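Q: Quick check, what structure comes out for this input:
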Amino acid sequence: MLDDYRWEVLATFEYHVGSYPSESVIRVPVGAVTDLATVPRVLWALFPPHGRYAKAAIVHDYLYDQAIGSKAYADRTFLEAMEVLGVSRFTRTVMYWAVRLFGRGNY
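A: Below is the predicted model of the structure:
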């Protein structure tokens, strides 16, 4: 934890887009910085930044920060990763549409 809102990745990890193994692999490197799920503080009781979807949020933040693929690709990958992590359909849907409508990256 770097401060109240930012975290630093301490170990590289990979996400295989689509299925495992996959030709499309996202490698989040040591040192990547994330705020986990970017959720307005007023909604933290329902959607805390560090929920079951945290690893999906780290991948999503990395894609946004590095402008990898398109914004749509990053958002679809976030949705897929949340499903892989067992996030409920309701939560996945809400979080996906939040990033589709309000997400900002380096695109």
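Q: contacts, neighbours, all on C-alpha from now
A: OK.
Q: Sketch out the helices for this protein, chain order is fine.
A: 54-66, 71-84, 89-102 (DSSP state H).
Q: Just name whatever secondary elements the second one is in contact with.
A: So the one you mean is helix 71-84. Packed against helix 71-84, as judged by 3 or more Cα pairs under 8 Å, 6 or more residues apart in numbering; DSSP states H and E, are the following elements: helix 54-66, helix 89-102.
Q: need the ones you listed in a markdown table with distance to residue 2 and mean neighbour count, can you?
A: As requested, the helices and strands packed on helix 71-84 are exported to a markdown table (distance: least, Cα to Cα, whole Å; neighbours: other Cα atoms under 10 Å):
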| stretch | distance to residue 2 | mean neighbour count |
| --- | --- | --- |
| helix 54-66 | 15 | 22 |
| helix 89-102 | 24 | 15 |
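Q: Dump the helices of the chain into JSON lines; add distance to residue 25 as well.
A: Formatted as JSON lines, the helices of the chain follow (distance: least, Cα to Cα, whole Å):
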{"stretch": "helix 54-66", "distance to residue 25": "11"}
{"stretch": "helix 71-84", "distance to residue 25": "11"}
{"stretch": "helix 89-102", "distance to residue 25": "20"}
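Q: Here is a second sequence; please produce its structure as well for comparison:
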Amino acid sequence: MSAPPLLPGVPGDVTAPRQTLLPDLRRFRLADDASYTWRHTPEGGAEGVYRLVVPAGFEHDFASVPRPLWALVAPIDLGIASIFHDWLYARAGRAETLRWAGRTPGAGWEPVPKWWTRRDADRLFARLMREQGVPRWRRRAAFLAVRAFAGGVWGRRQTRPAPRP
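A: You can find the predicted model right below:
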């Protein structure tokens, strides 16, 4: 297998899945998997190519922005970044991340034995918004809002098992 087509210094590659608006007119269901592939150098580690996949069937609301604030930041304005952020929050960081190991003959994507932290999830949210062209002021407002107000959502779901070996 050859390496995924993602050169150093370029934005990540994100898929925009088909979605269905649910009857409550507030949530959406993914009809296809959503994936994001990016280059990253973890602290104390070597640079690698990583992938996060949100499976078809996942339900999300794009962003939990209070309706009175929609004139400034409507949920849809934050783009696909909200899908990945909602996925990580819904699972309290217990989402499998894959790392490209294609240099080894017969290898491809391998699971990374580390769960996401809330800070990691919020940083990915900011990165995806930037790469998707969300204006800086809107990204900043959304990032500060999740840092200030979303901790309780993460904490209620935090029943994390020990990381895989």
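Q: TM-score for this pair?
A: Here the TM-score for the pair of chains, by TM-score structural alignment, normalised by the length of the first structure, is 0.89; 104 aligned residues with a Cα RMSD of 1.4 Å.
Q: Dump the helices and strands packed on helix 71-84 of the first structure into CSV; add distance to residue 35 of the first structure as well.
A: What follows is those, written out as CSV (distance: least, Cα to Cα, whole Å):
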stretch, distance to residue 35 of the first structure
helix 54-66, 8
helix 89-102, 14
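Q: between the ones you listed, which gets nearest to residue 11 of the first structure?
A: Within those, the stretch nearest residue 11 of the first structure is helix 54-66; the backing value is 12.2 Å (Cα to Cα).
Q: With the second structure overlaid, how far apart is that closest one on average?
A: Here helix 54-66 of the first structure, set against the second structure after superposition, deviates by a mean of 0.6 Å using mean Cα distance after the TM-score superposition for the first structure.
Q: Could you tell me where that helix falls in the second structure?
A: Taken onto the second structure by TM-score structural alignment, helix 54-66 of the first structure occupies residues 79-91 there.
Q: Quick one: closest of the helices of the first structure to residue 41 of the first structure.
A: Comparing the helices of the first structure by Cα to Cα, helix 89-102 comes nearest, at 14.2 Å.
Q: What range does that closest one cover in the second structure?
A: The aligned range for helix 89-102 of the first structure is 136-149, by TM-score structural alignment.
Q: Residues touching that stretch, excluding its own?
A: Residues from elsewhere that reach stretch 136-149 of the second structure, judged by Cα atoms under 8 Å, 6 or more residues apart in numbering: 72-73, 78, 122, 125-126, 129-130.
Q: quick one: it to the first structure mean distance?
A: Mean deviation for stretch 136-149 of the second structure: 0.5 Å (mean Cα distance after the TM-score superposition for the first structure).
Q: Pick out the residue closest to the middle of the first structure.
A: Taking Cα atoms, centre = their mean, the centroid of the first structure lies closest to residue 57, which sits 1.9 Å from it.
Q: Please consider this matter closed, and thank you.
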